[in-house]
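Asker: No letters, just coordinates:
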């Protein structure tokens, strides 16, 4: 199976599991709102899945070489940055910004009543901007002032702005950007020189926020505040432990009935562990690993440096986000608002993540076309005869 086909199958499989488990996590003890096969088919999550697969198919047809060439124009980078900053600023606009649990992370789309997370747009948009930047000035990235510093001045303010409301996503964007910059030619020790600044900013973000400090303390000992900051982690671990090997059965989990917060989003994997057991958790992890492996295969086969960077950024961002979520759910990291990609409920995340993997499929197709063009033998020119030789041959 081609790597692009494997990506399509893995994305579809994860989204299908996500639809089923999101609906299972949303079960309530109410006969009038029972979850049936028909209700799942017509649920909002199914609509999001169809939109996500549509976005993947459309993105897989994008001429990625043309997309990279467009970024060689400074106006393209400037326009992309303007869109990212404008979207991030909208979360604070009255009437547009939507606050949930004290965080300004959502924007209400006028006319349709739905919400979206601008940080999702920024997360993937930054990768495209860095790819464009590296395509234009890749040879200068080894230089600190001419190459690396301008890139950092573009990326880090975006990560810092997101970290004000969503520290986990801000760290994710910064980490993915660093990987792409090093792969594009930046010197690692140049980036390490900024490590103290990044650590100081991270410490300031935690120390100046009361709820982040409580989450950090609860991570060290969740039972120090079992009804407060440690509640999420304790209930998540209880759900994981209750699943055991076979699990309680699909729909038969107990933690989702008012015990486990954010069971449809950040802690959906805990519901999977409780209801589907080790087998279900292993299946999800296997699909995530297969998707990452297929993405790496596409990156390794891509011939254009800019396409390799774009593919590497997509794989790195997806992989880091999945690892961060799994660590939080299993108590290996402090609680933060990081969703499990392609599984946790969220229309914006599903659609943009699927579209990003659609670009990976497009990169795979572009590489196959290049390989076929290289392997095809050059046409043999037809023999040329002069009029004199032709006349002699006729006379003979």
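Answerer: Arrived safely. Nothing here was measured: the structure is a model prediction, and the numbers come from that model. Residues are numbered from 1 along each chain as shown.
Asker: C-alpha only now, for contacts and for neighbours.
Answerer: Noted.
Asker: Would you mind listing the residues in contact with residue 326?
Answerer: Counting by C-alpha atoms under 8 Å, 6 or more residues apart in numbering, residue 326 touches 269, 340.
Asker: Point me to the helix or strand that includes it.
Answerer: Per DSSP states H and E: residue 326 is located in helix 305-329.
Asker: Please apply the same query to residue 105.
Answerer: Using DSSP H and E, residue 105 maps to strand 103-108.
Asker: The residue nearest to residue 274 when sequence neighbours are not counted and residue 329, how far apart?
Answerer: Take residue 274 and drop its neighbours on the chain: the residue closest to it by C-alpha to C-alpha, 6 or more residues apart in numbering is residue 243, 3.6 Å away. From residue 243 over to residue 329 the distance is 14 Å, taken as C-alpha to C-alpha, to the nearest Å.
Asker: Of these two, give the one with the bigger neighbour count.
Answerer: Ranked by neighbour count (other C-alpha atoms under 10 Å), residue 243 and residue 329 place residue 329 first, with 27 against 23.
Asker: buried ones in whichever helix in the chain runs longest?
Answerer: Counting residues, the longest helix found in the chain (DSSP state H) is helix 268-301. Using 16 or more other C-alpha atoms under 10 Å as the test for burial, helix 268-301 gives 268-278, 280-281, 284, 287-288, 290-299.
Asker: quick one: residue 201 from residue 164, how far?
Answerer: Here residue 201 is placed at a distance of 11 Å from residue 164 (C-alpha to C-alpha).
Asker: contact partners of stretch 351-370?
Answerer: Stretch 351-370 is contacted by residues 3-5, 7-8, 11, 48-49, 51-53, 55-64, 120-121, 124, 295, 298, 301-303, 307, 311, 314, 318, 341-342 when judged by C-alpha under 8 Å, 6+ apart.
Asker: Sort out for me which of those are in helices.
Answerer: In helices, defined here by DSSP H, the members of these are 3-5, 7-8, 11, 48-49, 51-53, 55-60, 64, 120-121, 124, 295, 298, 301, 307, 311, 314, 318.
Asker: PyMOL command for the buried members of those residues?
Answerer: For the buried members of the ones in helices among the contacts of stretch 351-370, the matching PyMOL selection, counting by 16+ other C-alpha under 10 Å, is:
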select buried, resi 3+4+7+8+11+48+49+51+52+53+55+56+57+59+60+64+120+121+124+295+298+307+311+314+318
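Asker: take the one below as the second:
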């Protein structure tokens, strides 16, 4: 019988999950390359330097790496202690987006705060704050989680409150994202299926009402069913995305040689960066991204399943959901599977708030991976 150390007997591991770390760094590095390619022409015309967005994204990536390492090494008690502080701070930031002097209006919505010349999108951090809260709630209320007043109403009020502020910005996609987080975490948290079924019906009705009341939103919501019916208006972005993917072939046109980013495809370096990648790197490049995503999510959910502590398990599961839903929804939009909505591609799309929030999620997962059972 072989000798076992105290660490092995207790089921603890001192090392981080380097598969998760490696997949994250590859995606982030590829994201920097694609931001440079997708934004170069636009940046050169608007900012007089084709490296403008690339330099900003590199700075965001550096900040994200520091945040990831900070959370990866942070004592677990310190990470969990300010759960309500996280929540109230995010609510405060979201409310500030509704006040013109503090917020930046773009595309008809106030989703960004301007702080010292830096734009912050609080919604990206709201996803993380909601995960911390729901993980705390479901781990502490397991004996009461199947009751309506104690186990169901509080998380509904918190999630609904955050969603309502987002709808006032308006950020329809962000509110739906938080609703999906709530549903999937409640599903494993022990909430009665009856309550979840009723909440889904209520949510679907609210979504339908919001769509019907806005003619433009109604057209845009159903544009993905047949984008070529109105290719110069509501279907334009999706049609250009199809052209980009279709022209990529097996090996792609080559880095920097894509045509759709030349003012044909709107938001080429943000929400639709995968279309540019598909055109320039082809099926091989897209497959490499899918492989990295698969490795990242495999390790993330494995970390969640390996936790002994219930709060650790819910927290890891929630962080994996933030990343997984981001990947899924962005790919579904650029491939025309769901209505177009502003969902950034984790680690690949341009944007500091999204990138730092994704690194934060990975940092929490790396932290918990040091405490997983073999």
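Answerer: Okay, I see it. A quick note: this is a predicted structure, and the numbers were derived from the prediction, not measured.
Asker: Okay, strands next: where are they in the first structure?
Answerer: Assigned by DSSP state E, the first structure shows strands spanning 97-100, 103-108, 115-116.
Asker: how about the alignment partner in the second structure of residue 250 of the first structure, what does it touch?
Answerer: In the second structure, the residue paired with residue 250 of the first structure is residue 255, using TM-score structural alignment. Residue 255 of the second structure makes contact with 37, 280-281 under the criterion C-alpha under 8 Å, 6+ apart.
Asker: repeat that with 10 Å
Answerer: 33-34, 37-38, 276-277, 279-281 (C-alpha atoms under 10 Å, 6 or more residues apart in numbering).
Asker: now the first structure: which of those residues match?
Answerer: Retained contacts for those in the first structure, judged by both residues aligned by TM-score structural alignment, their matches' C-alpha atoms under 10 Å, are 33-34, 37-38, 276-277, 279-281.
Asker: How about the spatially most central residue of the first structure: what's its closest non-neighbour residue?
Answerer: Centroid-nearest residue in the first structure, with C-alpha atoms, centre = their mean: residue 318, separated by 4.1 Å. In space, and not counting its chain neighbours, residue 318 of the first structure is closest to residue 341: 7.0 Å by C-alpha to C-alpha, 6+ apart.
Asker: quick one on the thing from earlier: give me the stretch of the second structure that the longest helix of the first structure matches.
Answerer: Under TM-score structural alignment, the counterpart of helix 268-301 of the first structure in the second structure spans residues 273-306.
Asker: now the matching stretch, how far from the centre of its chain.
Answerer: With C-alpha atoms, centre = their mean, to the nearest Å as the basis, stretch 273-306 of the second structure stands 14 Å off its chain's centre.
Asker: Repeat that for stretch 94-108 of the second structure.
Answerer: Stretch 94-108 of the second structure has its C-alpha centroid displaced from the chain centroid by 21 Å (C-alpha atoms, centre = their mean).
Asker: Okay, buried residues for that stretch please.
Answerer: By 16+ other C-alpha under 10 Å, the buried positions in stretch 94-108 of the second structure come out as 94-98, 102-104.
Asker: Pull up the aligned stretch in the first structure for it.
Answerer: Under TM-score structural alignment, the match for stretch 94-108 of the second structure is residues 88-102.
Asker: next one: stretch 346-362 of the second structure
Answerer: Across the first structure, the stretch matching stretch 346-362 of the second structure (TM-score structural alignment) is residues 341-357.
Asker: burial of the equivalent of residue 193 of the second structure over in the first structure, as a residue count?
Answerer: In the first structure, the residue paired with residue 193 of the second structure is residue 188, using TM-score structural alignment. Number of residues near residue 188 of the first structure (other C-alpha under 10 Å) recorded here: 14.
Asker: Against residue 209 of the first structure, how distant is residue 188 of the first structure?
Answerer: Counting by C-alpha to C-alpha - residue 188 of the first structure and residue 209 of the first structure are separated by 31 Å.
Asker: now the residue nearest to residue 274 of the first structure: how far from residue 332 of the first structure?
Answerer: Residue 243 of the first structure is 18 Å from residue 332 of the first structure, where distance means C-alpha to C-alpha.
Asker: Then residue 302 of the first structure?
Answerer: Taking C-alpha to C-alpha as the measure, residue 302 of the first structure falls 35 Å from residue 332 of the first structure.
Asker: quick one, which of those two is more surrounded?
Answerer: The neighbour comparison of residue 302 of the first structure against residue 332 (other C-alpha under 10 Å) goes to residue 302, with 23 against 14.
Asker: Count the neighbours of residue 114 of the first structure for me.
Answerer: Per other C-alpha under 10 Å, the neighbour tally for residue 114 of the first structure reads 11.
Asker: try residue 189 of the first structure
Answerer: Residue 189 of the first structure, neighbours per other C-alpha under 10 Å, totals 10.
Asker: what do you get for residue 154 of the second structure?
Answerer: Residue 154 of the second structure has 14 neighbours, counted by other C-alpha under 10 Å.
Asker: Tell me the counterpart of it in the first structure.
Answerer: The alignment partner of residue 154 of the second structure in the first structure, by TM-score structural alignment, is residue 150.
Asker: if I pick its match, what's in contact with it?
Answerer: Applying C-alpha under 10 Å, 6+ apart to residue 150 of the first structure gives the contacts 133, 141, 144.
Asker: now the second structure: which of the residues you listed match?
Answerer: Comparing the contacts of residue 150 of the first structure with the second structure on both residues aligned by TM-score structural alignment, their matches' C-alpha under 10 Å, the contacts found in both are 133, 144.
Asker: Need the contacts of residue 150 of the first structure in CSV (columns: neighbour count).
Answerer: What follows is the contacts of residue 150 of the first structure, written out as CSV (neighbours: other C-alpha atoms under 10 Å):
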residue, neighbour count
133, 24
141, 22
144, 15
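Asker: Among the contacts of residue 150 of the first structure, which ones are in helices?
Answerer: Judged by DSSP H, these include residue 133 as members of helices.
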